[in-house]
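Engineer: Here is my input; please provide its structure:
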Amino acid sequence: MLFQLKSYLNFLLKSQNQHGLHSPFVYDLVTKCFYDKSEHKTYKLIKDYRNDLLGNKDRITVTDFGAGSRIFRSNERPVFSIAKNAGITLHRAKLLYRLTNYLKIDKALELGTSLGIASSAIAVNKSTDLITIEGCPETANIAKQQFEKYQLNNITLRVNEFEAELNRLIREHHKFDLIYFDGNHQKQATLDYFEKLLPTAHNDSVFIFDDIHWSAGMEEAWEEIKRHPKVKVTIDTFQWGFVFFRQEQVKQHFCIRL
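Structural biologist: Just a heads-up that it's a prediction; the model follows:
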């Protein structure tokens, strides 16, 4: 926790809002999407989906393939507690929906379904087809039930370890407009997934990395990703790191307060 506090204070020193942004693309993204205060009708489904999970007292056994949890000491966990402590916040879920809508995302990929709160935020836009991958069968089963209950038929849930599914996606020659990385908050795994999925990106794709300041290793991974020659624009919002590949742009890095 002390590490994250120091990281956040450093972030505040470097960060800015929309004022002084000299990239028209980033300025429009921040003002029209990040800072959009409109009450979108689709927020209701996202909120109901999340509240449904917050009221679920069932206990499941979680299989964790990633960096582990700082909250839970046991792998047997109540669903409501996972939704509260490990799930995406409502604020972030709304932003994820706005981003999907603003960038007109057709094809999306999510690494780490968990209970599917972020999945619902992406797929509530019915014109978006989402493939989401979850390694834990019991967690995925809860998400599957939720997808069916809320008629999110544009979600394809694949239950498997990431490596096998990513190899399959490469073989199937997928191209994605958006990839949300939220499954393994370790440096090497993050870099491996980034490199493996680069061929699935195109000029207008966006990669979103969760918890880029979770640990020293994740910060190192983020810095390596920023330096990659194919990466042109990055936005650090502290919780999330956004990566764009727009080759027509000068390489620039931004820290934006949300």
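Engineer: Please count neighbours and contacts with C-alpha atoms only from this point.
Structural biologist: Will do.
Engineer: quick check, residue 60 in a strand?
Structural biologist: Yes. The assignment for residue 60 by DSSP: H, G, I helix; E, B strand; the rest coil puts it in a strand.
Engineer: count of neighbours near it?
Structural biologist: 17 (other CA atoms under 10 Å).
Engineer: what's the distance between it and residue 26?
Structural biologist: In this structure, residue 60 and residue 26 are 41 Å apart, going by CA to CA, to the nearest Å.
Engineer: for the stretch 51-200 of the chain, what spans make up the helices?
Structural biologist: Along the stretch 51-200 of the chain, counting by DSSP state H, counting those that start in this stretch, helices occupy 79-85, 90-102, 117-123, 137-149, 162-171, 187-197.
Engineer: gap between the second one and the chain center?
Structural biologist: In other words, helix 90-102. The gap between where helix 90-102 is centred and where its chain is centred comes out at 10 Å by CA atoms, centre = their mean, to the nearest Å.
Engineer: and if you look at the fourth one?
Structural biologist: Taking the mean C-alpha point of helix 137-149 and that of its whole chain, the gap between them comes to 18 Å (CA atoms, centre = their mean).
Engineer: and if you look at the third one?
Structural biologist: Distance of helix 117-123 from its chain centroid, counting by CA atoms, centre = their mean, is 10 Å.
Engineer: now the first one
Structural biologist: Taking CA atoms, centre = their mean, one finds the center of helix 79-85 at 17 Å from the center of the full chain.
Engineer: so what does it touch, helix or strand wise?
Structural biologist: Taking 3 or more CA pairs under 8 Å, 6 or more residues apart in numbering; DSSP states H and E as the contact definition, the neighbouring helices and strands of helix 79-85 are helix 43-54.
Engineer: what do you get for the last one?
Structural biologist: When contacts are defined as 3+ CA pairs under 8 Å, 6+ apart, helix 187-197 packs onto helix 162-171, helix 216-227.
Engineer: Another for comparison:
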Amino acid sequence: MFQFIAHLRFFAKATNQHGVHSPFIYNYVTKCLYIKGKLHQQKNKNVLLKSIAYFNPETAFIASEDIKKIIQKVKTKLNFTSSTVDLACLELPNLKEFNTIKYHNNTMVFIDKIYTNKESLEAWEQIKKLKKVTVTVDLFYCAIVFFRKEQAKEHFKIRI
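Structural biologist: All right, here's what the predicted structure looks like:
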């Protein structure tokens, strides 16, 4: 029931590319997320794989072996490390785990299952409020976080 109500609330506030006034996010949405074709059946994993193809990261922190295997089918030359990374993947929003990520200005953090339950949603809200986080993209099925210093702090809710 929680997810159903959360999805209705999300849908009421979410927009498509026409509601985005950031050139960076507009390009991400139109040239990545809205490109036809599926790389995976699940929407969250499809977003992750399309984002990897779009941003072309070289280093990644991914705790889940299942996610690593899925990614390696699309991008074979990705260096998995725990040092400063271009891409990090979290299976759930977790503030403690999020704060361990070593990031740079262009790091992208993929967070899965942000609307699983109230605790996940609260953790997601805490992550969005962090000073180091400048741009977030809430896609309901997952979320993307950026640390771009040149961009004003903004939160987007995008329908996919």
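Engineer: still on that earlier bit, tell me which of the helices and strands packed on helix 187-197 of structure 1 lies nearest to residue 102 of structure 1.
Structural biologist: Proximity to residue 102 of structure 1 (CA to CA) singles out helix 216-227 among these, at 23.3 Å.
Engineer: List of residues touching the closest one?
Structural biologist: Identification of contacts with helix 216-227 of structure 1 by CA atoms under 8 Å, 6 or more residues apart in numbering yields 3, 185-188, 190-191, 194, 211-213, 231, 234, 241, 243, 253.
Engineer: Mind giving me the ChimeraX command for buried ones among the residues you listed?
Structural biologist: To isolate the buried subset of those in ChimeraX, counting by 16 or more other CA atoms under 10 Å, use the following:
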select :185,186,187,190,191,194,211,212,213,231,234,241,243,253
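Engineer: Let me know the closest of the contacts of helix 216-227 of structure 1 to residue 174 of structure 1.
Structural biologist: When the contacts of helix 216-227 of structure 1 are compared for distance to residue 174 of structure 1 (CA to CA), residue 194 comes out closest, at 14.8 Å.
Engineer: Secondary structure element for the aligned residue in structure 2 for residue 208 of structure 1, which one?
Structural biologist: Matched by TM-score structural alignment, residue 208 of structure 1 corresponds to residue 110 in structure 2. When secondary structure is defined using DSSP states H and E, the element that contains residue 110 of structure 2 is strand 108-112.
Engineer: ditto for residue 144 of structure 2
Structural biologist: Under the criterion DSSP H and E, the helix or strand holding residue 144 of structure 2 is strand 142-146.
Engineer: can you tell me what part of structure 1 the helix or strand just after that strand aligns to?
Structural biologist: Using DSSP H and E, the helix or strand that directly follows strand 142-146 of structure 2 along the chain is strand 154-157. Residues 252-255 of structure 1 are matched to strand 154-157 of structure 2 when aligned by TM-score structural alignment.
Engineer: Tell me the mean distance between that stretch and structure 2 once they are aligned.
Structural biologist: Comparison of stretch 252-255 of structure 1 with structure 2 after fitting gives an average deviation of 0.3 Å (mean CA distance after the TM-score superposition for structure 1).
Engineer: tell me which residues in that stretch are buried?
Structural biologist: Buried positions in stretch 252-255 of structure 1, judged by neighbour count with 16+ other CA under 10 Å: 253, 254, 255.
Engineer: Next, format those as CSV and append distance to residue 170 of structure 1.
Structural biologist: As requested, the buried residues of stretch 252-255 of structure 1 are exported to CSV (distance: CA to CA, whole Å):
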residue, distance to residue 170 of structure 1
253, 29
254, 30
255, 32
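Engineer: what's the closest of those to residue 85 of structure 1?
Structural biologist: Within these, proximity to residue 85 of structure 1 (CA to CA) peaks at residue 255, which comes in at 25.3 Å.
Engineer: Would you mind measuring from that closest one to residue 11 of structure 1?
Structural biologist: Residue 255 of structure 1 sits at a distance of 7 Å from residue 11 of structure 1 (criterion: CA to CA).
Engineer: where do the contact lists of the two overlap?
Structural biologist: Listed as contacting both residue 255 of structure 1 and residue 11 by CA under 8 Å, 6+ apart are residue 238.
Engineer: how about the closest residue to residue 14 of structure 2 other than its chain neighbours, what does it touch?
Structural biologist: Beyond its immediate neighbours in the sequence, the residue positioned closest to residue 14 of structure 2 (CA to CA, 6 or more residues apart in numbering) is residue 157, lying 4.6 Å away. By CA under 8 Å, 6+ apart, the contact set of residue 157 of structure 2 is 10, 13, 14, 15, 137, 138, 139, 140.
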